[in-house]
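1. let me see the structure of the following:
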Amino acid sequence: MGGGKTAAPERRALPVEVRARGRRLEGYAATFGAEADIGGLFVETIAQGAFSGSLKRKADILALVDHDPGRVLARTRSGTLRLSEDSRGLQFDLDVPETSYGRDVLALAERGDVGGMSFSFTPIEEHRDGNRRELRSVELHEVSAVLSWPAYDGTTIQARSLIVPAPIRLYAERTLRILELSR
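-> The predicted structure follows:
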């Protein structure tokens, strides 16, 4: 970065997986080392620790639906969004609001229909080598549940539930017994 210009925030999106646990979504908004083809212009990876500066500054980071600031799912300032880094990537855990879009995202995540996770950032430090770009440090603005196609592979989103409703549990148990008897 340099030259006195403020760079426009960039966005990256990633695919997901789903499990159930109450009104929470959790998973990875970004994974380290995964390659993403950015519009045929370059191949991008994220270095481990790229988000640590944003997390240490305790900036107010939002969780949105499809990067839409009108559909806020959670935020770090209120404690409804929790972010951390591990050796795999940027983990998130959020409390889903009781709103129409919150219910929609939760229902789609439970069915496995959410396309992935995405994040919006401004690069602070990067390394370029030909058509390759490695993000080494970024200012994270938001993470988003993406309902269509993400850019990065390896992200996850899970709907978590500690309690399985009795009708679903009984149906699953009967289905397993039928499958066992049919072998």
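2. rest of the way, CA atoms for contacts and neighbours
-> OK.
3. state the number of residues packed around the closest residue to Arg75 other than its chain neighbours.
-> Distance criterion Cα to Cα, 6 or more residues apart in numbering; nearest residue to Arg75, sequence neighbours excluded, is Leu62 at 4.3 Å. Applying other Cα atoms under 10 Å, we find 23 other residues in the vicinity of Leu62.
4. tell me the helix or strand right after the helix or strand where Arg23 lies.
-> Taking DSSP states H and E as the criterion, Arg23 maps to strand 21-31. Sequence-wise, the next helix or strand downstream of strand 21-31 (DSSP H and E) is strand 36-38.
5. list the buried residues of that following strand.
-> Applying a neighbour-count criterion of 16 or more other Cα atoms under 10 Å, the buried positions in strand 36-38 are Ala36.
6. test my guess that Phe42 contacts Glu134.
-> No: counting by Cα atoms under 8 Å, Phe42 sits too far from Glu134 to count as a contact (10.2 Å).
7. residues near the closest residue to His67 other than its chain neighbours, how many?
-> By the measure of Cα to Cα, 6+ apart, the closest residue to His67 outside its immediate chain neighbours is Ser144, 5.6 Å from it. Neighbourhood size, Ser144 [other Cα under 10 Å]: 26.
8. quick one: residues contacting Ser144.
-> Listed by Cα atoms under 8 Å, 6 or more residues apart in numbering, the contact set of Ser144 reads 29, 63-67, 117-119.
9. could you also give me the structure for this next sequence, so I can compare it with the first?
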Amino acid sequence: MNDRETRCYSGEVRAEQQGEQPAHIFGYGSVFNSRSEPLWGFREVIKPGAFDGVLGDDVRALFNHDPNFILGRSTSGTLSLSVDDKGLRYDITAPDTQTIRDLVLAPMQRGDITQSSFAFRVARDGERWYEDEEGIVIREINQFSRLFDVSPVTYPAYQEAESGVRSLKAWQEARESGALQKAINERMARERLLTLINA
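-> This next block holds a predicted model:
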């Protein structure tokens, strides 16, 4: 069972080089509170705080999620990760090789590569499903359990989506069987009881 997923964002990556200094690739692997494009029958929103438990992971920076083109690694100090109000930001000190200059840096500087992506695993109970007022199904991710890599990408990378689709189907089955409403009612009853006890 594959529970690794990838997501892509447009206009969130650039390369810079100043003088003889190593080239840097800056980007946002993810942005907060922004609905994704339609995925597999749902849209996704990543909430602030979702990355809090994974910033210390051994994360790689790859080109197109390809382990043959490693651009940096957090444990070696060539990849720096941080979170700000916008989302998950990365700073890669790019390898000084002809391959990376030709394949990654030159196309980025020309504006040919403008998208950024990240690979992740959602934590148990780290997501919430609901329908908005327009009937659009939303998957809200509140917590990741693993951050695998961040990547400048040529095309959006949605191919590894089994986990998200399985989770959507489980939510739909619970909603259709009435189990979802029952769970919501039980939770509300517990919350009311706790409020009364603590009053």
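10. any chance of the contacts of Ser144 of the first structure in JSON lines, plus neighbour count?
-> Formatted as JSON lines, those follow (neighbours: other Cα atoms under 10 Å):
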{"residue": "Ala29", "neighbour count": "29"}
{"residue": "Ala63", "neighbour count": "29"}
{"residue": "Leu64", "neighbour count": "24"}
{"residue": "Val65", "neighbour count": "20"}
{"residue": "Asp66", "neighbour count": "19"}
{"residue": "His67", "neighbour count": "19"}
{"residue": "Met117", "neighbour count": "32"}
{"residue": "Ser118", "neighbour count": "28"}
{"residue": "Phe119", "neighbour count": "26"}
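11. just checking, what packs against the longest helix seen in the second structure?
-> For the second structure, the helix that runs over the most residues, judged by DSSP state H, is helix 179-198. Contact partners of helix 179-198 of the second structure among helices and strands, from 3 or more Cα pairs under 8 Å, 6 or more residues apart in numbering; DSSP states H and E: helix 162-177.
12. what range does the helix it packs on cover in the first structure?
-> Counting by TM-score structural alignment, helix 162-177 of the second structure pairs with no residue of the first structure.
13. rewinding a little: test my guess that the residue nearest to Arg75 of the first structure contacts Thr76.
-> Yes: Leu62 of the first structure is within contact range of Thr76, at 6.6 Å (criterion: Cα under 8 Å).
14. what helix or strand is the equivalent of Leu81 of the second structure over in the first structure on?
-> Mapped onto the first structure by TM-score structural alignment, Leu81 of the second structure lines up with Leu83. Using DSSP H and E, Leu83 of the first structure maps to strand 81-85.
15. now that strand on the second structure. Mean distance?
-> Taken against the second structure, strand 81-85 of the first structure registers an average deviation of 0.2 Å after superposition, with mean Cα distance after the TM-score superposition for the first structure.
16. could you point out which element follows that strand?
-> Secondary structure here is assigned by DSSP H and E; on that basis, the next helix or strand after strand 81-85 of the first structure toward the C-terminus is strand 89-95.
17. list the helices and strands that next one packs on?
-> In terms of contacts (3+ Cα pairs under 8 Å, 6+ apart), strand 89-95 of the first structure is packed against strand 21-31, strand 68-75, strand 81-85.
18. in terms of secondary structure, what does the longest one contact?
-> Read that as strand 21-31 of the first structure. Using 3+ Cα pairs under 8 Å, 6+ apart as the contact criterion, the neighbours of strand 21-31 of the first structure among helices and strands are strand 10-14, strand 89-95, helix 100-111, strand 116-129, strand 156-160.
19. give me that answer again for 6 Å
-> strand 89-95, strand 156-160 (3 or more Cα pairs under 6 Å, 6 or more residues apart in numbering; DSSP states H and E).
20. and these: which comes nearest Glu139 of the first structure?
-> Closest of those to Glu139 of the first structure is strand 89-95, at 12.9 Å (criterion: Cα to Cα).
21. with that, I have no additional questions.
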